[in-house]
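>>> Output the structure for:
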Amino acid sequence: MTNFIHLHTHSHYSLLDGLSKIDDMVKLAKELEMPAIGITDHGAMYGVIDFYTACVKNGIKPVIGVEVYIANRSRLQKEPHIDNKRYHLTLLAKDNAGYQNLIKLTTAAHLEGYYYKPRIDKELLRARSEGLIALSGCPAGELGRAIKSGNMEKAEAVIREYQEIFGPENYYLEIMHHPDVEFFQEWRSALIELSRKLNIPLVATQDSHYLRPDDAVAHKTLVAISTNTDIGDTAIFSGKGEYHFISTEEALERFKDIPEAVENTAKIAERCNVNLTLGKFIFPDFALEPGKTADQMLDELTLNGARGRGLDQDPEVEKRRQYELEVIKNKNYSPYFLVVADLLRFARESKIYTTVRGSGAGSLVAYLSGITNVNPIEFQLPFERFLNPFRPSAPDFDMDFADNRRQEVIEYAKRKYGADKVAQIGTFGTMMARGAVRDVARATGKPYETGDRIAKLIPMGSQGFPMSIDRAMELEPELKNIYERDSEARQILDIAKKLEGTVRHVSVHAAGVVIAPKPLVEYVPTQFDPKSETNIITQYDMYTVGEDGIGLTKLDFLGIRNLAILENAVHLVKQHRNTDIDIEKIPFDDKKTFAMLAKGETEGLFQLNGEGMTKHLKELKPTTIHDINAMVALYRPGPINNISEYIARKQGRSPIKYFHPKAENFLAKSYGILVYQDDLLFTAMELAGYNWETVDKFRKAVGKKIPVEMAKQHKIFVEGCQTHSGMSEKQAEQVWNLFEPFQGYGFNKAHAACYGRVAYQTAHMKANYSTEYMCAVLTAEAGDTEKIAEIITECQRMGIPVLPPDINSSFKDFTVIKNQQSADQIRFGLLTIKNLGEGVADAVIAERNTVGPYKNLEDFIFRSQSKILNKKSLEALIKCGALDAFGERNMLLFNLENILTCVRDKEKEINSGQTNLFGDAGPALPPLHLVPTNPVQIWEKLMWEKELLGLFVSDHPLNSYQQELKLQNVVQIKDAVSRNGSSVKIGGIITKTQKIITKTGRPMIFSWVEDLTSKIEVVVFPNVLEKNPEAWKENSIIVARGKINDRDGALKLLCDDVKTLASMA
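Model prediction:
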């Protein structure tokens, strides 16, 4: 029987249009006994490698293609109402040359021709036609449009042009069968007539957008989500047509009048033979010194590094250096180490703070070459966890940089290797369970509250283990119950299940950067970051662009805020104390640092802050960097249960014991407690006889919680313990049970050592250079008013005053103000003021630096420009307190128009040539005469600060109510959140409210209440709201009683009573 081959299919990489997931599509093709299948997503090649791999795995020939958009004129022309017109064309790669041309065409479409859609033109097609087969396209193709217009002469001209471009043997008339869709019948008849008249072969396609007929509603919903409409308004395909993945039998029935069109699908598939080489590592072209190999250069680099670190006479270091170099050499990885070492050399020479995380810190070669600053011998970090003779995967250094300077390292890579050889890696956002439910509810015309109510019943997933709707049904009885009894909820959930996991958008990976030895377009299609017209990203994601796919060198350049904080803090110390600090050489036995941690003063620290971690640190009273590393590793779901015993053993309250005598060899520093993922690996090797080859499979099974692999490894481990260590089955099972908490959550030891190091560095700076460090933290957190409030509270506890902005002492960011008589202070920066642009801040500071401080209001006005200092910015300066030195806020605000008039008069004087910009020629303006008025009330003053700075600075409204709150027996919010399930009473100010209408038509409110310690969401149900609706206005000070609840994964107070103390509304 003739096989029908799908040559025009859209996977879910046809963003928010295709619904078919690649694995499902390929499996269905196999189920239907199709020997080949094509992929032709809209204008991009996002899913090509996944598709190719899935086809090969399932014994199906992959036919790689793209449905491209042809510009109406040139791809470079982008004139409104003219160039938004475009045509569809289906292109398929015959061979590797065709695949390469698809990459180049797709890249050009995005980088050169993008205008509403990624477009190419016929000029490009002529240049890149080799190895391609063209199908004339759907009715939206150029041929289809000519037919629809009734211009058959134009239709024939279109055909001849494409035959000339691709060659007559490589051009087919694409025909479909969707009789319910407007114009299809006429289009189909015309194609058959043209085929017979011009002797051009027809080829049948389905233009599949989903897999099964019952997916049609889900697909329509997906399109409604894309177009921000609901399915009642969506006219996709005129609401008609079937676009599922048809079988050969269906195709033969649909095209029974033209069976040759079905036969031609198989003939085309036979002609398409793309063979990709995947999994072969491709390193950047690193410039070697004349006459030297990469191996020799790495040997020299590490030898010099050993001398520089004073380790060149240590026989243990030399032995391990030689061993690691041999493994690296045999695997041809020396170029990779040189590339990474060079990038980090640039960063450090540029004083960009950096660290490396992950198992790479277990490499002595990395330490000696300057890649890491963690000595793996000192911390007993195994090289083999990173790289060993048996491990097939390539080494992968994860590099962290100060987030405000990360781009500098990327730009360096572009300069060194060529801008066309470096790009950030694209990534795909998918529809997750909760989001899919909300989207489906909206797209099917349901009220927001309906989707939100169902979505909130879905438990939150965890990192690496996203929650699915099916799994949520198993975990949450109420969700299952609502599914079974509520038809509306069932419809939403059924559609959402089909949509979850579907690609929603493309964006930039947070860290991934790829470097190639030749222009990237030789390997991977690229495009612009959707949020930038200059930043280029790959269309293949981190998995398909790297070792699992085409093999390019993938590097992680992650921006870390805490490194920027350290860098800024060190700079501030130099600026204000004239003290140089080398953060990599600070002592790791500083008593002041450990004393601070033992007291739980962790706000603003890396990895060590937060209520739970702080509690454990206070109990632990750490004394060494090893304690810090252990806490970083243990404070994770699962291993967290070992913290109490770790603390007890460290403090001598519990005896140090080992589950087997051999365990002391690798668990001595952790008091016999399993802390790191490496501890599990050494347990398996020492007790069960694994080696570095087999233990890698054990690691993956435990780390990824793969049930089948776990069962297999469980059996191997238990039997191995019996034969290798003489343990009983019961003893082996007891040890295996110790691994359970680490499934999916274990930190490797090298990673903990790297993060522990940075955590300690932040603690050291806070303990020894408090004002500078906290100033750096405030600058880094600018924009997050909630976090700023927490940091200011910590500053107040530490005795560091935080002052409002001041026109004479504020700079752009938070600033340390030296004070000879009392403690140093921190001053708000000008950029923290809402409605004050960067241009105003720059002008104010530049003028102040050039001429000197502003002496009074007249001087400030005299030296300002109206085009910079407008009404909005001047009002912001007054209200936030930046001009307090020149007069009371309300008086200045009352005289605002008078002040602005003076600014404009001064501007006219400058323009007339009577004076210059800085007022050093010509007469000064007469003194300002301000009309007196009453001072601003304290509450209004505080509200101005909240409006413009995001928080109360000079005071807090609650300070006036502390005694009354105390009499009400309220619990501080920071303490209340630890009482899940308990009834508590809190007092605070309402900062935000959201009213909704329930299904029964009654209003309820979600409100945010904050006190001096924290904030919490308060849920006010209709019966409570109706008793006292006036209490729930923003800025009201209330006392609320209710039960703490975390059903949705976020703590809330379910309010049952409220009392109003005051209202600032």
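>>> from here on, contacts and neighbour counts on C-alpha atoms
OK.
>>> So what's the residue count around residue 1007?
For residue 1007, the count of nearby residues is 22 (other Cα atoms under 10 Å).
>>> Who are the contact partners of the closest residue in space to it that isn't next to it in sequence?
Ranked by Cα to Cα, 6 or more residues apart in numbering and with sequence neighbours excluded, the top spatial neighbour of residue 1007 is residue 993, at 4.3 Å. By Cα atoms under 8 Å, 6 or more residues apart in numbering, the contact list for residue 993 reads 1005, 1006, 1007, 1008, 1032, 1033, 1034.
>>> Give me the three-state assignment for residue 993.
Judged by DSSP: H, G, I helix; E, B strand; the rest coil, the three-state class of residue 993 is strand.
>>> what separates it from residue 708, distance-wise?
Noted for residue 993: a distance of 49 Å to residue 708, by Cα to Cα, to the nearest Å.
>>> let's see this one next to it:
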Amino acid sequence: MYLNVHSQYSLRYGTMSIPALVEEAISSGVTQMVLSDINNSTGIMEFMRECNEKGIKPIAGMEFRKAKQLLYLGIARNKEGMKELNDFLTEHNLEQKPLPDTAPEFLNVYTVYPYGKHHGSLKTNEYLGIRHEQLNSLFGKDLRNIKEKLLCLQPVFINDKIEYRLHEYLRGIDLNVVLTEVTEADKCQKTDRFFPAGELEARFSRYPFILDNTRNLMNSCVMDYPKGRVNLNRRTFTGYKKNDRELLEKLALAGMEYRYGRSNKQALTKIKHELKVIYELDFCAYFLITWDIIRYSGSQGYYHVGRGSGANSIVAYCLKITDVDPIELDLYFERFLNAQRTSPPDFDIDYSWDEREDVQDYIFKRYGSQHTALLGTMSTFKDRSIIREIGKVMGLPKTEIDGFTDQTRAAINQNNTTFQKIVAIYERMANMPNQRSIHAGGVLITEEPITYYTALDLPPKGMATVQWDMYEAEKIGFDKYDILSQRGIGHIKMAVKLVEENQQRKIDIHQVKDFMNDPKVNFNLRTGNTKGCFYIESPAMIQLNRKLGCDSYRVLVAASSIIRPGVASSGMMAEYIRNHHHPDKVKYLHPVMEERLKDTYGVMVYQEDVIKICIHFAGMDGADADILRRGMSGKYRSKKEFERLVERFHEEAKKLGRPDHIVKEVWRQVSSFAGYSFSKAHSASFAVESYQSLYLKTYFPREFMVGVLNNYGGFYDRALYVQELQKCGGIVHLPCVNHSDSLVNISGADVYLGLVGIHGLNERFIELVPEERRTNGPYTGLEDLVKRTNIGLEQGIILIRVGALRFTHKSKKELLWEIHLLMGARTKPGNINTELFTIDAKNYALPVLVNTRLENAYHELELLGFPLSMTMFELLQTGYRGDIMANDLINHIGQTIRMVGQYVCEKTVHTKKNQRMWFGNFLDAEGNSFDTVHFPNHTPMYPFRGKGCYLILGKVVEEFGFASLEVLRFAKLPILPNPVIS
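Predicted coordinates:
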């Protein structure tokens, strides 16, 4: 009798998860019910799976609300009815129009209006839902006209009194008000729950026809969806499977000739083997659609990187989906595709951040809006954010809430009664869905219209998005195409373009094998000259490559994976480095480790290595090994699954007679990968892009660093990349209205910072100032700039203070006088070209007004985030620059020395005793990097005090030839005071 049941997917309203909802229904004797979440169908497919498993008949529906008011319910009679409901909501979401007060004429949907809220005649499929509290209003009325239209309406939002209180907090969070301001109209009723078996029927006993009507309506609904996971993806590319197969084979063989030449028997054998597996698993369409996407993007001149396990496939390599040669690296195809797989593997295709949306738009237009959608995601209430939200609803002051979220006050907070109350609510709210969002790059391409399975949202991105996440999509039967973006590709794309413009040289950035064999490129890799380069620029990666002496593609592929937390935290990173330097002294745990992992010196580095060991050392089957692999990739982080695999691993290894102590150590290494590590193909893809970046940095460093700056991506902030530009001979100029564009530009060795980097400058003027200059010539002075752009006083002052009008040869102070005299009291821009005649401004005699370098440096700190007129070291009050420089550290191992370093970045980690320690990275006065280690016993709670220079006392330590500073004492140095303030 429950037509109006809600789950947690009625966001910030319902309190029960789908499994909890079904369990509560069973305990209340419910045999069939309608899930009708508010303005969404997120939970419908999960609801049907759960009900089918537990023996309850599921019925799909939706509750439509506008401005907190219930308009009507839609109850699907069948699968077509669910599509009608989803189409109806989708239309209003995508066109951003309000829901109508009356429902449309559905064909396969029952519409239920709340009793008392609908006036006029009801259509055949329309009913009135009456709550048990409203039954008294029927007394003495002539019901003949509506007798067959009355239904039992008992909403379900909560489970018990405690959940009602939780519901009130959720409503407060949703409405952004304190608890006392949540009105009765804002929340459900305390009785909006399942009743004990028979009680609801008893409340309607005086009107048995209402129960009959309700029962009959529910009995007529059949959710005729297939049970269990089925393949719902687009099934063919050409329209016929036979044609797909023939086309894929033709493309693969043509690609083989491009990649390997005509007579490579090894490649041909491998291609034929892969094609056979692809045919048998019916994945031809998946490969062809991915190829089609790559073909389109290539036709537009877009550069992509194909990564992930897809790079294990020679067919993918021949289709130009990836640039990783699986023969060269002896990649493990079965990691990508094997007979145990029921769903297609992932291809991760990266594009430049400014090209991805066009690729997505092509997919929508090519495969149709009814069959294409972006993948959604569900953000949940988490950690400190919940505490803040609960605290606000309770009406607590910000300072008190800040105290509750301060981890250093954890011991004090435990005894605070208010905090204990927050924790009690937190424990019930944790991980509840909070809001729907958009996946990083997943796209679905379906065989049937996608609204059979979900309504669609229109997030800010502007493309239709499903209402559930990748995990739910996979359970239903949808597999995503990952169309991703990253700034690293933007760096490469722009650098290639700048080299062509600035040096008139064309670069084929895909000649990666030449880059890999270039001694200058490999020298920079080995010595850590990699700032700005994709994946190899962080202090940790630079340190690792220097410890390895990394100077080849194969070693970099391994380094890209052993930097991951799973390998590093297990101690296997250090083991790998040690063995890499002394391969003749490697001691293998077991002959199987030597046989299967000789290339990595007996160390499990990649996901494939773990699979190999599970199969060949422990005797596990391929299916369990793949489940373990999926757990490592983060797709199934299930503790229960890992516990089962631990038991199976040990049992099967014992059957093979493996020694207990060796089994224990091998499992320790295997389990350390849980949730971390890369596939070898993924690491290889990253290494290809790293080499492309590093080639550009090696031979065209100025253009490359400009590309990095203009793509606003990278590990470091802009100041460091500007310093890198200066180190490689770039003459970096402050922004100038007569030379700068919106972005950084380069001409020869001269580099002008872009207007976009000026804090506080309006976007309009960032584009208008250079556009007007290109159209009508350089500006002659401040007055000319004001007249031609109609810039206001505030924005004009910003340009003056940053030095963008220095071409006038007037000091900033003179220009500030001039702009105030020119504009008078007018502070805002007016209409452009309002003067009929040019009138010369009055000239005034001013005293000599000069700006000092120190004043300029402070202006730049404020408006750019870093000084260009002076270095951070020149700003120090002290002239002391330390006992030694970074390049001399290796000659002072074991000594305690003092250094002065400019802060670059820090990383916080936790020790085995759960104490915090830090790794720091600094520049010395010569611009060279050095690393610091801050152990808990020598480190205050918050050792870093932001940007600036620090005096560091520490002991020089060395590991694998890499020197760093183990910090004993540490303090930020004062800088010269701002002369304007002082």
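>>> TM-score, when you put one on top of the other?
Here the TM-score for the pair of chains, by TM-score structural alignment, normalised by the length of the second structure, is 0.85; 927 aligned residues with a Cα RMSD of 4.1 Å.
>>> Which of the contacts of residue 993 of the first structure sits closest to residue 724 of the first structure?
The shortest approach to residue 724 of the first structure among the contacts of residue 993 of the first structure belongs to residue 1008, at 59.6 Å (Cα to Cα).
>>> In a helix, the closest one, correct?
No. Counting by three-state DSSP, residue 1008 of the first structure is not part of a helix but strand.
>>> My guess is it contacts residue 987. True?
No. Counting by Cα atoms under 8 Å, residue 1008 of the first structure sits too far from residue 987 to count as a contact (11.7 Å).
>>> okay, these two: which has more neighbours?
Between residue 1008 of the first structure and residue 987, counted using other Cα under 10 Å, the more crowded position is residue 987 (30 against 21).
>>> Name the helix or strand for that one, please.
Secondary structure assignment for residue 987 of the first structure, by DSSP states H and E: strand 983-997.
>>> any idea how far that strand is from the chain center?
Strand 983-997 of the first structure sits 31 Å away from the centroid of its parent chain (Cα atoms, centre = their mean, to the nearest Å).
>>> now stretch 321-341 of the first structure
For stretch 321-341 of the first structure, the distance to the chain centre is 31 Å (Cα atoms, centre = their mean).
>>> on that earlier part again, got TSV for the contacts of residue 993 of the first structure, with distance to residue 475 of the first structure too?
Shown next, in TSV, are the contacts of residue 993 of the first structure (distance: Cα to Cα, whole Å):
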residue	distance to residue 475 of the first structure
1005	28
1006	26
1007	28
1008	29
1032	35
1033	37
1034	37
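>>> Looking at those, spot the one nearest residue 25 of the first structure.
Using Cα to Cα, the contacts of residue 993 of the first structure come closest to residue 25 of the first structure at residue 1006, 43.3 Å.
>>> Please, where are all the strands along the stretch 751-900 of the second structure?
Listed in chain order, the strands found in the stretch 751-900 of the second structure under DSSP state E, counting those that start in this stretch are 896-910.
>>> go on, the stretch 51-200 of the second structure?
With DSSP E, counting those that start in this stretch applied, the stretch 51-200 of the second structure shows strands at 57-66, 69-76, 109-114, 126-130, 150-152, 155-156, listed in chain order.
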